[in-house]
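Peer 1: Provide a 3D model corresponding to the input given below.
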Amino acid sequence: MAFAGYAAVFDIVDRAGDVVRRGAFSGAGVVPLLWQHRGIAVGVLSVVAEDARGLRVEGVVADLELARLVRGGAVAGLSVGYRATSVRQGVRRELLAVELVEVSLVAVPMQALARLEVLRHPDESQDPEP
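Peer 2: Down below sits the predicted model:
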């Protein structure tokens, strides 16, 4: 099942009080796609890149049960695993530069706008298998 979305959105305060700033993920390459940050790969990412909105990702969920949950709307969140390399501490912790370690599909993302959407190919039926 192909998908695209934002694993992080710039300038939005997350549930932990952190804010990711533009450029924080510069130089990030393709990293593993995990489930809930648990260290088990559930698919592959083909695109990991910053754009004007945030960290955009594209990939494929290979795990059949997880793909069914995503298609059914039970799982729609994305999240990043990272090591902060440059932060500015004020009222909020601002992430200026991070080392991206992984991207995860999650049930509840730290950032409300970190979401994915299912991509359908024109030749897919209305209810394709994952």
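Peer 1: hey, let's count contacts and neighbours off CA atoms from now on
Peer 2: Will do.
Peer 1: Can you tell me the SS state at the nearest residue to Ile12 once chain neighbours are set aside?
Peer 2: Spatial nearest neighbour of Ile12, excluding adjacent residues (C-alpha to C-alpha, 6 or more residues apart in numbering): Val19 at 5.7 Å. Three-state call for Val19 (DSSP: H, G, I helix; E, B strand; the rest coil): strand.
Peer 1: Quick one: the strands in the chain, in order.
Peer 2: 2-9, 18-20, 33-35, 41-50, 54-61, 77-89, 93-106, 116-119 (DSSP state E).
Peer 1: Which one, of those, ends up nearest to Arg68?
Peer 2: Nearest of the strands of the chain to Arg68, taken as C-alpha to C-alpha: strand 54-61 at 9.8 Å.
Peer 1: compare with the first, here's sequence two:
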Amino acid sequence: MLSQLSAPALETKYTTLGTEIALKEGVIEGYASLFGATDQGGDTVMPGAYKASLAATTRPRGAVKMLWQHDPLKPIGVWDDIHEDGRGLYVKGRILKDVQAGREALSLLEAGAIDGLSIGYRTRRADKSETGGRRLLEVDLWEVSVVTFPMLPEARVQATADAEALDLAGELAEVFAEARALMA
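Peer 2: So this is what the prediction gives:
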């Protein structure tokens, strides 16, 4: 009898507190992850967690994909720069207007209808935090997605909305967060 080995499931993590994402002429940039901030799932990404993944020589250029809503069938652009700095995981890339999902994402971003980033990864090394969550020490980064609902209200694209719209978006995000908590 043959046994099948399967790879661990791809995990997703939404942008954390204090993130600012800029969008200008199809170029999107900002932080897809911030170090030291605990998310609603109790996980904290630690400095250096992405280093090995980003330095891997076995992965071709462009190996970290830009996806729409974590859908592997909907790449919407390319990440031209992904690196760790003292704050977190910085990303800069181009949303492709020649791709239907890219046009849709760009239009929705520009209108302020969507404004979140989320990472798709596999955990390589983690330990338990004092609060019972995980401290992610090493992750294998697969993709960074543009998403509708980031996990935290502060994980928003700042360059496309005025202050009043941001307040409303924050209130709406809180309502959705409460609804998700009730459904869990």
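Peer 1: ok so, going back, could you dump the strands of the first structure to TSV with mean neighbour count?
Peer 2: TSV is the format used below for these (neighbours: other C-alpha atoms under 10 Å):
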stretch	mean neighbour count
strand 2-9	22
strand 18-20	21
strand 33-35	23
strand 41-50	18
strand 54-61	21
strand 77-89	17
strand 93-106	21
strand 116-119	17
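Peer 1: Tabulate those in TSV, adding columns for distance to Gly27 of the first structure.
Peer 2: As requested, those are exported to TSV (distance: least, C-alpha to C-alpha, whole Å):
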stretch	distance to Gly27 of the first structure
strand 2-9	15
strand 18-20	15
strand 33-35	18
strand 41-50	8
strand 54-61	11
strand 77-89	13
strand 93-106	9
strand 116-119	22
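Peer 1: Now which residue in the second structure aligns to the residue nearest to Ile12 of the first structure?
Peer 2: For Val19 of the first structure, the aligned residue in the second structure is Thr44 (criterion: TM-score structural alignment).
Peer 1: repeat for Tyr82 of the first structure
Peer 2: Tyr82 of the first structure maps onto Tyr121 in the second structure, by TM-score structural alignment.
Peer 1: now do Gln36 of the first structure
Peer 2: Aligned partner of Gln36 of the first structure by TM-score structural alignment: Gln69.
Peer 1: That match: what's it in contact with?
Peer 2: By C-alpha atoms under 8 Å, 6 or more residues apart in numbering, the contact set of Gln69 of the second structure is Ser145, Val146, Val147, Thr148.
Peer 1: List the members of those that persist in the first structure.
Peer 2: With both residues aligned by TM-score structural alignment, their matches' C-alpha atoms under 8 Å, the contacts of those that the first structure also has are Ser145, Val146, Val147, Thr148.
Peer 1: Next, name the residue at the spatial heart of the second structure.
Peer 2: Ser118 (1.8 Å; C-alpha atoms, centre = their mean).
Peer 1: Now do the contacts for that one.
Peer 2: Thr12, Lys13, Tyr14, Thr15, Ala32, Ser33, Val144, Ser145, Val146, Val147, Pro150 are the contacts of Ser118 of the second structure under C-alpha under 8 Å, 6+ apart.
Peer 1: burial of Ala74 of the first structure, as a residue count?
Peer 2: 12 (other C-alpha atoms under 10 Å).
Peer 1: do Glu174 of the second structure as well
Peer 2: Glu174 of the second structure: 15 neighbours (other C-alpha under 10 Å).
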